[in-house]
Structures are given as C-alpha cells and as structure tokens.
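[1] Fold the following and give me the result.
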Amino acid sequence: MAGAFTAVDLSQLPFPDAVDALDFETILTAMLADLRARDPLFSALVESDPAFKIMEVCAYRELLLRQRVNEAVKAVTLAYAEQADLEQIAARYDVQRLQLVAENPATTPATPAVYEDDDSLRRRVQLSFEGFSTAGPEGAYVFHALGADADVLDVAVASPAPGVVSVAVLSRQGNGTPSPALLAAVDATLSAQDVRPLTDNVDVVPGNIIDYSVTASLVLFDGPDATVVIDAARAAMQAYASASHRLGRDITLSGVYAALHQPGVQRVVLAAPAANIVTAWNQAAYCNGITLSAGGTDA
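    Next comes the predicted model:
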C-alpha cells in the first residue's frame, strides 16, 4: 500500500502577522491628523497647500518603506522566500539548489546554467528533517531520492509488503520516464548505510506514464482577437498540465475546464479527455498535445 506522508501545503499558509497591510490613504490621513494635532495652524489644510504635498511625499515614502519591511519579513520564511533568500534558508538545513543544466561558455553568448526552481527547492527543504531519520520513514526516502540527481522531478514511495519499499521515480526529461542511469543514481543514494535501514529491501522503479492529449473548441465572446484568447488558454492549459505532471496526481475535467476558460472564452466544448484521468501512486499523467480551435463567437 502507498504511504500517507504529506508535507504541509505552504501555499495555504497566511501571511505572517508581521506583514503590514499597505494603504496610501490610511498613512496620509494619519500623517495629516498628526500634523494638525501638533500645530492648529494646519487645521484648514487643503490639497493645494504645499504642506499637503509634503505630507503626500512623506506618506508615499513611508508606504515604500513598509513594503520593504514586508518583503524582508517574507524573505526569512520558507513559505515566501525566493531566489537567494530561499537558498540562505536551505543552507541552514544543508540543502543546496540543484543544477539542472551546466553552463556552456562555448556558445555566443555563453549559455547560463539552469537550476531547479524555487518550488522544488522549497519542497526539499521541507523534507530535510525527514532525511535525518534512518528508521525508514516515507518522507526520508522521498527527500533522499529527490536529491539524488537533478533530473529527478518527483518521487513516490509505497510498501507493498513488510520490509519492502518500492520507490517510483519521475524524470524531468521527456514524458517523465527515467533512464536506467537515473534509476541507478537513485538506487545508489537510497542504498547508502546512513539512509536505508538494514531491514528494508528497496526497489527503485520507473514511474508509469499515462499519455493524454487535450482537444477543445472555444466559443468566444465578441471582442478580443481569437488568437490572443486561444494562446492564453493554451498557456494556462500547459501550466496546469505541467503542474499536474506528478506521481499520483489526477488530471480532472474541472481542472481542464478551469484552465481553458480564460477571459474572452464564453464556453468550452471539450472533446478530450473524455473523463478524469485517475492515477495510481506510481503513475503520472503526461500531456503530449494541446489542440485548441475557435468555435465561433457568442455576442
């Protein structure tokens, strides 16, 4: 059976209380009230008064300062830190951003290196505490497998029998089918003495890929150019497909409709897929094509 390990969904966490709500008019009103309280001569201040303009400048500068403080607060939280700030947090847990593609200085101009995105790094930082355990929890296997090679996109773990651990691997390349070399790299990492309990028999297997395509006709409102609307729908559908290209992640009709129903779309006539694509723990759905057409307009 598959494990029940789930990490906290950081995207659902609210902003910290330290993050201040920003409103220019509120700040300006408070400043004007303070000025009038300090000097009654300013009790009849109007917008054309130079002092009022000075207060507007001060209020705007304070707004910028508060925004910077908000950004600084977010930068030290795992849920909201980005780029170098996130890397600093990751370093506390001995986790580094993985390099996906090496720099190529031979090209003109030189091709910069490509690294894993913030969401992937954030997930591995979340799982790092699981990696401290050598008792064989599901989260530990996921953490170590994700860090075994930069080409590992996703990992799922199940225990079909006592003492047997099955680890499914999804690759970043192509449709997600891992190469033998990638499976070997994950197997070597999980077989280390400080990772795998002596009583566990670990079997690293490729994730099973379910190919599907999306075909739809979009009935549009009379207005924006059809190409613009269709391109936006295609981009949103691709984003949904990419985000859902994970082990055990279903492709739902509601998700497809939501992606295609962009501004300017009156109705979506979906031809494929015909039903929800339900995946097992070791399966991942891969979208191999998106075909969209304009189905007329509805004024």
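
[2] switch to C-alpha atoms for all contacts and neighbour counts from now on
    Fine.

[3] ok, now which ones touch T134?
    140, 194-197 (C-alpha atoms under 8 Å, 6 or more residues apart in numbering).

[4] So which of the residues you listed wins on neighbours?
    Neighbours here mean other C-alpha atoms under 10 Å. Within the contacts of T134, the largest count is held by A140, at 23 neighbours.

[5] so is that residue in a helix, a strand, or just coil?
    Following DSSP: H, G, I helix; E, B strand; the rest coil, we place A140 in the helix state.

[6] Hmm, R124 and it touching each other?
    No - counting by C-alpha atoms under 8 Å, A140 does not reach R124; the two are 10.4 Å apart.

[7] burial measure for L146, as a count.
    For L146, the count of nearby residues is 26 (other C-alpha under 10 Å).

[8] and the residue positioned nearest the centre of the chain, what helix or strand is that in?
    With distances taken as C-alpha atoms, centre = their mean, the chain has D119 as the residue nearest its mean C-alpha position (4.4 Å). Taking DSSP states H and E as the criterion, D119 maps to helix 118-131.

[9] Give me the distance between that helix and the centre of its chain.
    12 Å (C-alpha atoms, centre = their mean, to the nearest Å).

[10] One more sequence to fold, the one below, so I can look at both together:
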Amino acid sequence: MSMLIPGQNQLAEPEMVKVEQFEALLAEFKAFVVEYVAARSPENAAKLEVSLQNESELLTMALEAFTVRLQTHERKYNARIKQMLAWWANGSNLDARLADMGLERQIITPGDPAAFPPVLPVMESDDDARLRYYLAPHAPAAGSRMQYRREVLTLGERPRVSVETTVAGIVTVTYTFNPDGFAAQVKDGNGRRTAPGQVTVTVLSREGDGTPSAALLGAVRSHFDRPDVKPETDQVLVQAAQIVNYKIRAIAYINPGPDSALTETVAAAQLQAYAKACHRLEGRVDRTWIDYTLHAAGAIQLEVLEPLAPIVTTAAQAPFCTAVEIEVRTL
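    From the prediction side, this is the model:
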C-alpha cells in the first residue's frame, strides 16, 4: 500500500473547491433571468433574450460584473475550505489540525521575550509540521522503513511507556514525555537495513549544513535504546548524514531595461528556496528546475555554470547549497 507524503507527492484539488468557468456561469445567469421574466411576461422575456446577446447593453454588463463577483466570492470561501484540509492548511489552521492528533508545532529556537526588542521564537515550518501530522496516525509494521522514519522525526514527541501491576487486579500505565526537545532539531531521518539484524539510522539536522551535533546523535541513540521503539532483534546504529556540498552559479540574460537588479533578487530568492527544499536525505538537485526558476524570474537566455549535472544523493546523504551566485546581463 502506498502512502501520500507531503513534499514527495502532489495532490489535485478536490472538486468541491473548483470555480465554474466564467462563460458557463454567465450563460446560466442569462438563462435564469430570461426564464424568471418569461414566467411573468413572455413578451418581455423575448425582448430581454435579444438584449442580453448585446455585449454593450447595461444589463449584460451588470450580469458579467455579477458573475465576476460570484467567482471571487467562491474563491474566497474555497480558500477557507482548503484551510480545513491538512494538505493545504497553514499557520494557525494547521495548528488546529495538529491538535486533532495530539501534536503541537515544535519550537526550533525558543527566542527571548525579555530582550529589547523581544526575540520571537522560531517555530517549525508548515511543511515539516504537516509531514508529522500525516505520519502520526499510522502504526507501521515494527522494523519497517516508515516506522524508523516516524521515530526519528517524532523524537521526543512520543512518551516512554511503562506498565506496572503492584496490586492484584490493577494495571498502571505511565506516559513520560521527553522534556529535552531534541525532535525540534531533526530535519530529516530514516532507517535502512545495512546487514542482517542491523539497521542504520541516519540523522539530518536543521543547524548549519545539516550535520547533527554529538548531543543530538546521543539523544537519537537513547531514543532507539528504548524497549518500545524498535524490534528487539534489530541492532540500531546511528550516524550523521553525509553532506554533499554544491553551488548554484548561473548567468541570466534579459532584455535591456532597469529590472536587472529585480531579476537577480527574485532569482536568487527562488533558488535559495529550491535549494532548501532539496536539503533532505535522498535529495535531488535537477538542472531543469534551475532553468525553470531563472526563466520564471525573467531570464530570456541563461547559462548554468554549476551544477552541470543532476546531484543525486543516497539515503545516507543530503545535498547542501553553499552559495547561490546569479549574474544578470542584458542582451
């Protein structure tokens, strides 16, 4: 059975948020108006039908304006409907969906409210929180890839469970949560069977180029030492992700004009966002996406200097962009 995972799969919008085409909606309104008038005055309805075929008639323009207004109204409410669906929800709307699973958005950096000016906390991104939302209700088979990934990404979110029976007929179940918050430092992780009975867990950090600290690796090892996390037959080895460094360098050619600085700023920002999205285990950096981004930013012609070939990483590796250098020239 396959599973939809945000960031890896695309999901089409549901039919309930589709907006009817302008021409079809306008034709429906015209037919309704003519039918409504015909029930009261067939003679006037015939005249009205002819009048509505004329684009310059005030009533025709009024119906067109009403159609546009209705489409805008539908888009506004459709946007609200999508915020009720975890796949598209963001901000506080996504926080509400996380609460359905007993989860809350992780605090990456606590901030300092006593500072002047106050330093706001850095919170987990919508994409990362959404991924944990979709992993939360699943109970993958013990020892499966999905189970290991869930354990790494929810590190510290799951309580330590102990069961005791000190009195006949009474069973006490205690849930103890990890207060250290190491899960917020994990950007990506997985588990792969590297030998019979041996699983290697790879950890990618949010800090710097993704290399996890010794403290974070120690927390991951402690987590997998628990008796309720992995099969007893698995020997778990924890390792840091191998970072594959690369640069994005390109020359973008645009038509003469005053917008070269704007093109450079937009292109650099979009490429930084693309590089950030690729900073995952088994991440892939493709030249076609770089081409697309530069053209979307306004480039007419372009010359990509780095990377010259796609960067493909393994389950133990993650690509990291050390610099984005865009030079804009006019044709």
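
[11] Give the buried residues for the helix holding D119 of the first structure.
    118, 121-128, 130-131 (16 or more other C-alpha atoms under 10 Å).

[12] quick one: which of these is nearest to I89 of the first structure?
    Proximity of these to I89 of the first structure (C-alpha to C-alpha) peaks at V125, which lies at 8.3 Å.

[13] What is the equivalent residue in the first structure for L120 of the second structure?
    Matched by TM-score structural alignment, L120 of the second structure corresponds to P112 in the first structure.

[14] The closest residue to its match other than its chain neighbours: neighbouring residues, count only.
    In space, and not counting its chain neighbours, P112 of the first structure is closest to E103: 4.7 Å by C-alpha to C-alpha, 6 or more residues apart in numbering. With neighbours defined by other C-alpha under 10 Å, the count for E103 of the first structure comes to 13.

[15] again with the one 5 residues further on
    Counted with other C-alpha under 10 Å, the burial measure for T108 of the first structure works out to 7 neighbours.

[16] repeat for the one 4 residues further on
    A total of 12 residues lie near P112 of the first structure under the criterion other C-alpha under 10 Å.

[17] Quick check: it vs S217 of the first structure, distance?
    39 Å (C-alpha to C-alpha, to the nearest Å).

[18] What is the nearest of the buried residues of helix 118-131 of the first structure to Q238 of the first structure?
    D118 (19.1 Å).

[19] So that closest one is in contact with A84, correct?
    No - with contact defined as C-alpha under 8 Å, D118 of the first structure does not reach A84; the gap is 9.7 Å.

[20] okay, and the common contacts of the two?
    Joint contacts of D118 of the first structure and A84 (C-alpha under 8 Å, 6+ apart) do not exist.

[21] now the helices: where do they sit in the second structure?
    Here the second structure has its helices, by DSSP state H, at 22-38, 42-51, 58-82, 91-100, 126-135, 145-153, 214-224, 260-278, 287-296.

[22] a markdown table for the ones you listed, including distance to L11 of the second structure?
    Converted to a markdown table, the helices of the second structure look like this (distance: least, C-alpha to C-alpha, whole Å):
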| stretch | distance to L11 of the second structure |
| --- | --- |
| helix 22-38 | 25 |
| helix 42-51 | 42 |
| helix 58-82 | 12 |
| helix 91-100 | 17 |
| helix 126-135 | 14 |
| helix 145-153 | 20 |
| helix 214-224 | 32 |
| helix 260-278 | 18 |
| helix 287-296 | 20 |
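
[23] can you tell which of the ones you listed is closest to V312 of the second structure?
    The nearest among the helices of the second structure, by C-alpha to C-alpha, is helix 260-278 at 10.2 Å.

[24] buried ones in the longest strand along the first structure?
    In the first structure, assigned by DSSP state E, the strand with the most residues is strand 283-298. By 16+ other C-alpha under 10 Å, the buried positions in strand 283-298 of the first structure come out as 283-287, 290, 292, 294, 297.

[25] residue in the first structure matching Y246 of the second structure?
    In the first structure, the residue paired with Y246 of the second structure according to TM-score structural alignment is Y212.

[26] whereabouts in the first structure does stretch 286-295 of the second structure align?
    Going by TM-score structural alignment, stretch 286-295 of the second structure sits over residues 252-261 in the first structure.

[27] Can you give the contact residues for the matching stretch?
    Contacts for stretch 252-261 of the first structure (C-alpha under 8 Å, 6+ apart): 233-234, 236-237, 240, 267-268, 270, 273-278.

[28] Which residue ranges of the stretch 151-300 of the second structure form strands?
    Under the criterion DSSP state E, counting those that start in this stretch, the stretch 151-300 of the second structure contains strands at 160-167, 170-176, 186-195, 198-205, 235-240, 242-254, 284-285.

[29] contacts for the longest one?
    Counting by C-alpha under 8 Å, 6+ apart, strand 242-254 of the second structure makes contact with 209-211, 260, 294, 298-307, 313, 316-331, all of which sit outside it.

[30] That strand: which residues count as buried?
    Applying 16+ other C-alpha under 10 Å to strand 242-254 of the second structure flags 242-244, 246, 248-254 as buried.

[31] what's the answer for the third one, then?
    Within strand 186-195 of the second structure, the residues scored as buried using 16+ other C-alpha under 10 Å are 186-193.

[32] relative to its centroid, which residue of the first structure is most remote?
    Quick read of the first structure (C-alpha atoms, centre = their mean): farthest out is L41, 54.6 Å.

[33] before we move on, the earlier item: quick check: of the contacts of stretch 252-261 of the first structure, which lies closest to L64 of the first structure?
    Using C-alpha to C-alpha, the contacts of stretch 252-261 of the first structure come closest to L64 of the first structure at A236, 32.5 Å.

[34] quick one: contacts for the alignment partner in the first structure of D228 of the second structure?
    Counting by TM-score structural alignment, D228 of the second structure corresponds to D194 in the first structure. Applying C-alpha under 8 Å, 6+ apart to D194 of the first structure gives the contacts T134.
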